[in-house]
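*Asks:* no sequence on this one, just coordinates:
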């Protein structure tokens, strides 16, 4: 039943029957968001992992403004434009070696859909049809039908199960049990004749910020290569410096056959995504037979304004100071989280690059555990944008974050644990 003043907007990942009033944000600058009621909020999760150099970065804003006055949209079938050409060229310069072509889309989910279709199209067009996809336990690749199919099955997609296709799943490489994952992948590649293996390099995001070492990623690529299985790196979240290098694959010296990038591609300013692939995958679709065309598009493919934002962002990544900043944020994050490693209130305190995560030690810690919304409400009252995954609290800030900001974030996390144990806060008890 509608209430008289209730908004007609349906928000993502939001249970409106439990959600209070939405926080109305009117401005963003650097690592901060400013609300309609004059509060300054520290954006500790980069607004769902997209903001890299800071909100409203002047160089990116200027590029958007300039492009908006020249060309704001053009059908990308049969046409091209400089922002797309320039951003694609820079992407290929910065991406892992061996990636030769760029396909534009609109979001992380669609970049993965494109990758899956590229893989299946490749095998179909070379006359060796394969359809099986191998995935990793606890993974998340998006919310479209294909990406739900290759992600973990559970509450996120239970209602849509009839739409999803079957996959082969290998276990997450828990510490000390990494070989079980590698053995399972090797068996899947040998027995299932799969088209591809898709994985989030080094850290599984929505699955709980689960981290694993680079040598495992390197071995998984070796196994796929030996079995002639395409290796898809979903770097939608792990790209753009989050793991300490521009792309997570670099730490394993891995060159994916197909790679997906989005989120920080435009610095967090506009929606844009890309799927990069090897030349032979493109070549399998290159033919005078129109039936071998790669049939995928959206109306806003390679939108010129979004591409101009991406070009401006990629310009920034070529500046040495920006790379140095990643190392600085990683060091500040390690310092911020260090005291929690011996704190009995928390488990599995961990960091990779600029991302930290820790699990609040509570009996029920699943994604739908009551502790999640209570923590979120507590942080909202402290003017901190933190969005726990159940009892997992993670910090993934824009790179302009300061040591003082991080100190405020970690004090807030500690105080939240105090409030939970002592029941001092009405918002969390």
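*Replies:* Alright, I've got the coordinates. On a predicted model such as this, the values are computed, not experimentally measured, just so you know. Numbering: from 1, shown residues only.
*Asks:* contacts and neighbour counts: CA atoms only from here.
*Replies:* OK.
*Asks:* who does the helix or strand containing residue 308 touch, helix- and strand-wise?
*Replies:* Element membership for residue 308, per DSSP states H and E: helix 304-317. Judged by 3 or more Cα pairs under 8 Å, 6 or more residues apart in numbering; DSSP states H and E, helix 304-317 is in contact with helix 58-68, helix 82-94.
*Asks:* now the helix or strand following that helix, how far from the centre of its chain.
*Replies:* Next in sequence after helix 304-317, counting helices and strands by DSSP H and E, comes helix 320-338. Chain-centre distance of helix 320-338: 19 Å, with Cα atoms, centre = their mean, to the nearest Å.
*Asks:* identify each buried residue in helix 320-338, please.
*Replies:* For helix 320-338, a neighbour-count test (16 or more other Cα atoms under 10 Å) marks 322-323, 325-330, 332-334, 336-337 as buried.
*Asks:* next up, a structure to set beside the first:
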């Protein structure tokens, strides 16, 4: 064990890790395209884009160069009362690719804080107009982040149960896979519409809740109902944005334009933390006033960080290259072939695909704590592949530089694991 690995074991507290039983963290020393390289020189195909953040490959030279160039001129400045070119240009470029009507960009730090911003904007916008509305509606099995507002909007789970007494109450709509959220939303608007500040959804994909994919008609129905009732719709596109579901945003697949969109993960191509909340001009105008008390009093030390904005601008340019769209189509086709290969195994259920995201369930326990996920992850690591199942839910979300043959190899690893069961 190297000195720095010993320091990690002695001093570092890793996320989502039970240090009482977890094996030593795998030491990674560099990234190369779709691969991570460990301290012994072993290459791991990053089939989950390092928690879904990496779009174009590790250590992509163009993004790295953009960060280095920006660092030589301006690395950080307070964003209250000051501005800089990377943030201004990124805001304009995001508005250009976002669904219609989203014209104002608020920067924060990550996906969870982007959700916090959206919820706070929705609630305060009603207050600024002289109306008290504080109720948020969200889907069952949703996950929106680990800060308190985002946890409140998330479904109760092992992630949130320790903090249940400190979370605000949310109106739950059925998971579209299990029930009818549209009928429930109709009844909620009829009975409590005057309390409802916003509806928040992960469009088309309940990601950390189990890669649960639902139909575009449901998303359109939610949008139609919220628009008719004058209730803001928040789309949490942290996991689904920037091409993951095929088009730029999952909302684009359904032809839906929300009032607020939350972004993070892939926004910088996986290089630096950045949260983004996009809002309509109508919502923004409820805060513009000569009365300072109507200000949106929210901010982060690194809001609009120039280095992150420079990375995001370069990542977005790469994403808009037609070659990237072609690569995503090839990934989807490779997933179709791979899912067909594993679907015949008796343990595999509910194979599903949404753009570059593939998933299936294993009938070997259920839920996030099911041990089969850790067993598959350990097996795959020994075969040179990084997987991190959500308990018994196996998913692949590779970076766009991956080849169809490499994806096929990942499914081969999964097949070999299934042969051991």
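*Replies:* Noted; the coordinates are in hand. Fair warning: this is a prediction, and the values are worked out from it, not measured in the lab.
*Asks:* and for the helix holding residue 308 of the first structure, what span of the second structure is it aligned with?
*Replies:* Using TM-score structural alignment, the residues of the second structure aligned to helix 304-317 of the first structure are 306-319.
*Asks:* need the residues that contact that stretch.
*Replies:* 55-56, 62-64, 66-67, 70-71, 74-77, 84, 86-87, 89-90, 93, 242-243, 267-269, 271-274, 324-325 (Cα atoms under 8 Å, 6 or more residues apart in numbering).
*Asks:* swap in 6 Å and give it another go.
*Replies:* Here stretch 306-319 of the second structure makes contact (Cα atoms under 6 Å, 6 or more residues apart in numbering) with 63, 66-67, 75-76, 86-87, 90, 267-269, 272.
*Asks:* mind putting these in a markdown table, neighbour count and distance to residue 32 of the second structure included?
*Replies:* Shown next, in a markdown table, are these (neighbours: other Cα atoms under 10 Å; distance: Cα to Cα, whole Å):
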| residue | neighbour count | distance to residue 32 of the second structure |
| --- | --- | --- |
| 63 | 23 | 13 |
| 66 | 19 | 18 |
| 67 | 22 | 17 |
| 75 | 14 | 25 |
| 76 | 17 | 28 |
| 86 | 20 | 26 |
| 87 | 23 | 28 |
| 90 | 20 | 26 |
| 267 | 29 | 19 |
| 268 | 27 | 17 |
| 269 | 31 | 14 |
| 272 | 21 | 17 |
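*Asks:* nearest to residue 182 of the second structure, of these?
*Replies:* residue 267 (30.7 Å; Cα to Cα).
*Asks:* quick check: that closest one is in a strand.
*Replies:* No - secondary structure of residue 267 of the second structure, determined by DSSP: H, G, I helix; E, B strand; the rest coil: helix, with no strand assignment.
*Asks:* that one matches what in the first structure?
*Replies:* Aligned partner of residue 267 of the second structure by TM-score structural alignment: residue 265.
*Asks:* re the thing from before, next, the mean deviation of the match of helix 304-317 of the first structure compared to the first structure.
*Replies:* Once fitted to the first structure, stretch 306-319 of the second structure is off its aligned match by 0.9 Å on average (mean Cα distance after the TM-score superposition for the first structure).
*Asks:* buried residues, that stretch. List them.
*Replies:* Result for stretch 306-319 of the second structure [16+ other Cα under 10 Å]: buried residues 306-316, 318-319.
*Asks:* cool, and stretch 362-374 of the second structure?
*Replies:* So for stretch 362-374 of the second structure, counting by 16+ other Cα under 10 Å, buried means 362, 364, 366-368, 370-374.
*Asks:* out of those, name the ones that lie in strands.
*Replies:* Among those, the members found in strands (DSSP state E) are residue 362.
*Asks:* dump the buried residues of stretch 362-374 of the second structure to a markdown table, plus distance to residue 406 of the second structure.
*Replies:* Converted to a markdown table, these look like this (distance: Cα to Cα, whole Å):
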| residue | distance to residue 406 of the second structure |
| --- | --- |
| 362 | 22 |
| 364 | 27 |
| 366 | 29 |
| 367 | 28 |
| 368 | 27 |
| 370 | 27 |
| 371 | 26 |
| 372 | 23 |
| 373 | 21 |
| 374 | 22 |
